[in-house]
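**Student:** Sequence and predicted structure below; questions after.
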Amino acid sequence: MIDQPRILFLFSDTGGGHRSATEAIIEAVEHGFPGRFHAEMIDVLADYAPRPLNRLPQAYPQMVRSPRAWSWGFHALDGHRRARALTAAAWPYVRGAARRLVLERQADLVVCTHPLLNAPVLRALGPRRPPFITVVTDLVTAHALWYHHRADLCLVPTEAARDRAIAFGMLPEQIRVVGLPVSRRFCQPPGDPARLRADLGWPSDLPMVLLVGGGEGMGPIFKIARAIAACGQRCGLAVVAGRNARLRSRLEDQMWEVPTFVYGFERRMPQMMQAADLLVTKAGPSTIAEAMNASLPMILFGRLPGQEDGNVQFVVENGLGVWSPGVQTTAAAVVDWLSHPEERKRAAAACRRTARPDAADAVASV
């Protein structure tokens, strides 16, 4: 029996987007080329990085709760020369871990979906190495660490990300614009909203607002939910608290002015997005891509400074939604959009035009 070619996927759980994009690509490989390849996912920081870098996945939720410090760190190290200086300085510290990784996890192709991993893994692999592909999971303002000149191919989600790659020293022939890979569950043809609502137990006679804060339930979700419910608008509200059990408990203990449905970590997000009329969320790239695939207009209430700044610009400039930071501003935007269904229809059409539901398949076919 001939051994299957091995594809090694390198990621880390600093934010949900790296894992979800990696899983979407593997899913597309298995769907498009069943039984042809052996795929392996490695959380490199958790499984190989030296201390304290190996604790970054657990520390990430707390780190992003300090947006000023995060913004300073992002911008201080963002730049072609600064990124190369950083990786050169870090090499003696991470060299042993990187070399152990490439020795223990030999592969015929390496796919990287995390910016911190490109430089050390490429250096550890040496000159006689397998092909190395970077898949960028930030929509626009991706950090310079994403773009390494020795990568064989850099797959980016938008034209703006391509321009940034060139500005950071990559050659045009190294870059392809493919979209942002998301699970096939988010790429299905539109379902019947009435049937979807019936399955979810949502009212059929009210516009539905879907409020999410990512898998960790981040941001002022409780305050925004209360402000939307109290705004006097005739609507229903679905709030996804993710893994944030404390937030879910607080939401479930409330008396609500409108029909309100509270969820934890939810596998039915594709159905919810297709059944809802409006999405209220932070500017995470995966959520934006999933909403575009569902033709769901969006109101953005927050963003992580640095890599998510461009996501806000992307949504607004393409007519996919609006930027409304602040609890009361967000609630006012919900009232405005629910009062103007024609604007929502235009935004939904813009989502359909901009969406790239074939992104994962495009990566798998490279």
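**Tutor:** Good, I have the coordinates.
**Student:** going forward, measure contacts between C-alpha atoms and count neighbours the same way
**Tutor:** Will do.
**Student:** what sits up against the host helix or strand of R100?
**Tutor:** R100 belongs to helix 80-104 when assigned by DSSP states H and E. By C-alpha atoms under 8 Å, 6 or more residues apart in numbering, the surrounding residues in contact with helix 80-104 are 48-50, 77, 119-121, 124-125, 144-145, 168-169.
**Student:** want to throw those residues into JSON lines with distance to R197, neighbour count and secondary structure?
**Tutor:** Output for these, formatted as JSON lines (distance: C-alpha to C-alpha, whole Å; neighbours: other C-alpha atoms under 10 Å; DSSP: H, G, I helix; E, B strand; the rest coil):
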{"residue": "Y48", "distance to R197": "45", "neighbour count": "18", "secondary structure": "coil"}
{"residue": "A49", "distance to R197": "45", "neighbour count": "21", "secondary structure": "coil"}
{"residue": "P50", "distance to R197": "48", "neighbour count": "16", "secondary structure": "coil"}
{"residue": "L77", "distance to R197": "46", "neighbour count": "17", "secondary structure": "helix"}
{"residue": "A119", "distance to R197": "47", "neighbour count": "24", "secondary structure": "helix"}
{"residue": "P120", "distance to R197": "48", "neighbour count": "19", "secondary structure": "helix"}
{"residue": "V121", "distance to R197": "47", "neighbour count": "22", "secondary structure": "helix"}
{"residue": "A124", "distance to R197": "51", "neighbour count": "20", "secondary structure": "helix"}
{"residue": "L125", "distance to R197": "51", "neighbour count": "17", "secondary structure": "helix"}
{"residue": "A144", "distance to R197": "43", "neighbour count": "23", "secondary structure": "helix"}
{"residue": "L145", "distance to R197": "43", "neighbour count": "22", "secondary structure": "helix"}
{"residue": "F168", "distance to R197": "46", "neighbour count": "21", "secondary structure": "coil"}
{"residue": "G169", "distance to R197": "49", "neighbour count": "14", "secondary structure": "coil"}
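**Student:** Take this one as well and set it beside the first:
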Amino acid sequence: MTAIEAIHSPRSRDISNHQQQNMAEICVEDSVKMDELLSSKQTRGLKILFLSSDTGGGHRASAESLAKQFQLLFPGSTYDLLDIVEKDGVPPYNSLVKGYKHLSAHPSQWKLVYNVSNSRAFEMLADAHLKLMCEKAVRKSIKSYNPDVVISVHPLMTNVPVLSCSKITKELGKKLPMFTVVTDLGSAHCLWFANGVDKMFVGSEQVKQLAMSRGKVPEEKIVLAGLPIRHDFAVQSENLGDRMSPEGKAYQQTVRQQLELPVIDKPTILVMGGGEGVGSLSHIVDAMYVELVTQGIDALIVVICGRNEKLRKDFAERDWKHVLNRWQAAKQRMGLTNRFLSMDVCGPQSVIPSPGCIETSGVTGSIRRMLSQGSLSLGGAYLTSLNGDIATTTDDKRDPVEEESGDVSESQGEEEAVPVEVNSNTSTENAGSVQVLGVGFVSNIAEYMVAADILVSKAGPGTISEAAALSLPIMLTSFLPGQEEGNVEYVVEGGFGAYCSDSDPMAIAEEVCMWLTDPTKLEQLSRSAKIKGVPYAARNIAQAIGDMTFDFLNESQKANHSS
């Protein structure tokens, strides 16, 4: 445990009286030095400049999570967010935001751009080009904010700002520190790893190894800290404790009551499409409804629809008996059974078997190859079989889910359990009682994750880190090629989830149902998630950066006084 973790971990409350007495004596003996330290850190807050861009919600969310902690730890602190690429960049970089929105909706194009840009040749070209064309403008922009510290949370905002901060330090005669907080989890783009930063904070061992091998960043400059997530998750993690304990389950029911969910004593599945709305939410929810009813599992499906009001209303008005009939008919026509793929029998050299889910450990090589080749999908066969059968299908890709801000919509779609009487395979006596609830804008996603037993989502690093912080098992359904492939690997290798392509929604549904009917499996997934979770990452990072920044300020003041 680091010094920062020791100070802020809840376990620090268990320090013995003898230890506390020794600490007090040390403080008394060192009172003069301590007073000087405290006075230097309490006279004012810090002026923080975050370098970020709205290419997905994760970068801004990380910056705001850190900003909140700076304000809590160093009262009076202020912050600004600056997109230097859009403001001071040159083509094609200054059209990054528009380009991201297009590419994230076209994964094959994204993969091409990502792979080309994540090469040594492009890295050298971009570094030289941006420094030559943009450095003076970037330096002027940074100086205009007069910050105490600069923090980059975006890969395109590292190499040039590092040079600019170094030049500003020489011009002003005082140190302007710069730090990088890498917001990727299982893998990271090469442009993250500018070597001149004072410290680089990473979220996983995988990214740490990349920083050292690709970026040649010295190990002493890298801090393995976890991804910074919102303060709500630390609060809820503290309140929840052990999710699987009687106390944890009691708190979960309390949160469900506070959220006014229609049921509080049934398994709850939370479905999210991600900040950019990538993922076939409608088909996934349909498939889960059908499988839960068919297997006789009582459950609540909560769908975060964001500003996609059409999708939310559609869930509220959907004819679920009709959905059940059509999906079961399609399943019978295709002769499909459970397509869960046991990776224990699929070694790195084996031929890729039939579509299904990726789960278990020790298969890193084959996971990455499968994801790159797209081997784990039905290629739309299931959806083709359904074509024309389900009238209530909504294109939810056009209207993104804004999970970072806003309130739960006042008008929430809630569907009463549908009596099932459809065919010889499903009897009303054995049918599960399933409700589907669509909600609009949410700012309290941490509470929804506490209320859930399973999360179904795309492979965004922030969402994965949030789920892990609350020991919530996660079913991944889609990812951005290249950038998010490593996140799938991180979850699967970490043993707290699985991956099923959203092109095979019934495979997703079958795996989720398997978890719900196997309490031992669900508990194992939850405990593995808890091991990976770092709910206090934002606080620890802010504390470390703040302390180092004040140290630099003190050194600069001493140097000026002596001169």
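**Tutor:** Arrived safely, thanks for sending. Everything quoted here is computed from the prediction, not taken from an experiment.
**Student:** what's the TM-score for these two chains?
**Tutor:** For this chain pair, the superposition-based TM-score is 0.93 by TM-score structural alignment, normalised by the length of structure 1; 364 aligned residues with a C-alpha RMSD of 2.0 Å.
**Student:** The helix holding R100 of structure 1 vs structure 2, average offset?
**Tutor:** Compared with structure 2 after fitting, helix 80-104 of structure 1 has a mean deviation of 3.1 Å; criterion: mean C-alpha distance after the TM-score superposition for structure 1.
**Student:** Would you indicate which residues of that helix are buried?
**Tutor:** For helix 80-104 of structure 1, a neighbour-count test (16 or more other C-alpha atoms under 10 Å) marks 80, 83-84, 87, 91, 94-95, 97-99, 101-102 as buried.
**Student:** what span of structure 2 lines up against the helix or strand immediately after it in the chain?
**Tutor:** Counting by DSSP H and E, the next helix or strand C-terminal to helix 80-104 of structure 1 is strand 109-112. With TM-score structural alignment applied, strand 109-112 of structure 1 matches the range 149-152 in structure 2.
**Student:** Which parts of structure 2 are strands?
**Tutor:** 47-51, 78-82, 149-152, 178-181, 199-202, 222-224, 268-272, 299-304, 413-414, 434-439, 454-457, 474-476, 497-499 (DSSP state E).
**Student:** could these go into JSON lines alongside mean neighbour count and distance to E466 of structure 2?
**Tutor:** Formatted as JSON lines, those follow (neighbours: other C-alpha atoms under 10 Å; distance: least, C-alpha to C-alpha, whole Å):
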{"stretch": "strand 47-51", "mean neighbour count": "23", "distance to E466 of structure 2": "21"}
{"stretch": "strand 78-82", "mean neighbour count": "17", "distance to E466 of structure 2": "23"}
{"stretch": "strand 149-152", "mean neighbour count": "26", "distance to E466 of structure 2": "21"}
{"stretch": "strand 178-181", "mean neighbour count": "26", "distance to E466 of structure 2": "17"}
{"stretch": "strand 199-202", "mean neighbour count": "26", "distance to E466 of structure 2": "16"}
{"stretch": "strand 222-224", "mean neighbour count": "18", "distance to E466 of structure 2": "17"}
{"stretch": "strand 268-272", "mean neighbour count": "23", "distance to E466 of structure 2": "13"}
{"stretch": "strand 299-304", "mean neighbour count": "25", "distance to E466 of structure 2": "15"}
{"stretch": "strand 413-414", "mean neighbour count": "20", "distance to E466 of structure 2": "25"}
{"stretch": "strand 434-439", "mean neighbour count": "24", "distance to E466 of structure 2": "19"}
{"stretch": "strand 454-457", "mean neighbour count": "25", "distance to E466 of structure 2": "11"}
{"stretch": "strand 474-476", "mean neighbour count": "29", "distance to E466 of structure 2": "10"}
{"stretch": "strand 497-499", "mean neighbour count": "28", "distance to E466 of structure 2": "13"}
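**Student:** re the thing from before, and of the buried residues of helix 80-104 of structure 1, the nearest to S71 of structure 1?
**Tutor:** Nearest to S71 of structure 1 among the buried residues of helix 80-104 of structure 1 is A83, at 15.6 Å by C-alpha to C-alpha.
**Student:** So that closest one versus Y60 of structure 1, what's the distance?
**Tutor:** According to C-alpha to C-alpha, to the nearest Å, A83 of structure 1 and Y60 of structure 1 sit 20 Å apart.
**Student:** ok so, going back, want to throw the contacts of helix 80-104 of structure 1 into a markdown table with distance to R195 of structure 1?
**Tutor:** Output for those, formatted as a markdown table (distance: C-alpha to C-alpha, whole Å):
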| residue | distance to R195 of structure 1 |
| --- | --- |
| Y48 | 47 |
| A49 | 48 |
| P50 | 51 |
| L77 | 49 |
| A119 | 49 |
| P120 | 50 |
| V121 | 48 |
| A124 | 53 |
| L125 | 52 |
| A144 | 45 |
| L145 | 45 |
| F168 | 48 |
| G169 | 50 |
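**Student:** post-alignment, the match of strand 109-112 of structure 1 versus structure 1, mean distance?
**Tutor:** Overlaying structure 1 shows stretch 149-152 of structure 2 at a mean distance of 0.6 Å from the equivalent residues (mean C-alpha distance after the TM-score superposition for structure 1).
**Student:** Counting neighbours, what do you get for the aligned partner of G275 of structure 2 in structure 1?
**Tutor:** Under the alignment (TM-score structural alignment), G275 of structure 2 pairs with G215 in structure 1. Residues lying near G215 of structure 1 (other C-alpha atoms under 10 Å) number 17.
**Student:** Pull the contacting residues for G215 of structure 1.
**Tutor:** G215 of structure 1 touches 16, 241-243, 265, counting by C-alpha under 8 Å, 6+ apart.
**Student:** switch the cut-off to 6 Å
**Tutor:** By C-alpha atoms under 6 Å, 6 or more residues apart in numbering, G215 of structure 1 lies in contact with G242.
**Student:** okay if I get the strands of structure 2 as TSV plus distance to S280 of structure 2?
**Tutor:** Shown next, in TSV, are these (distance: least, C-alpha to C-alpha, whole Å):
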stretch	distance to S280 of structure 2
strand 47-51	32
strand 78-82	32
strand 149-152	33
strand 178-181	31
strand 199-202	31
strand 222-224	34
strand 268-272	10
strand 299-304	12
strand 413-414	18
strand 434-439	15
strand 454-457	10
strand 474-476	12
strand 497-499	14
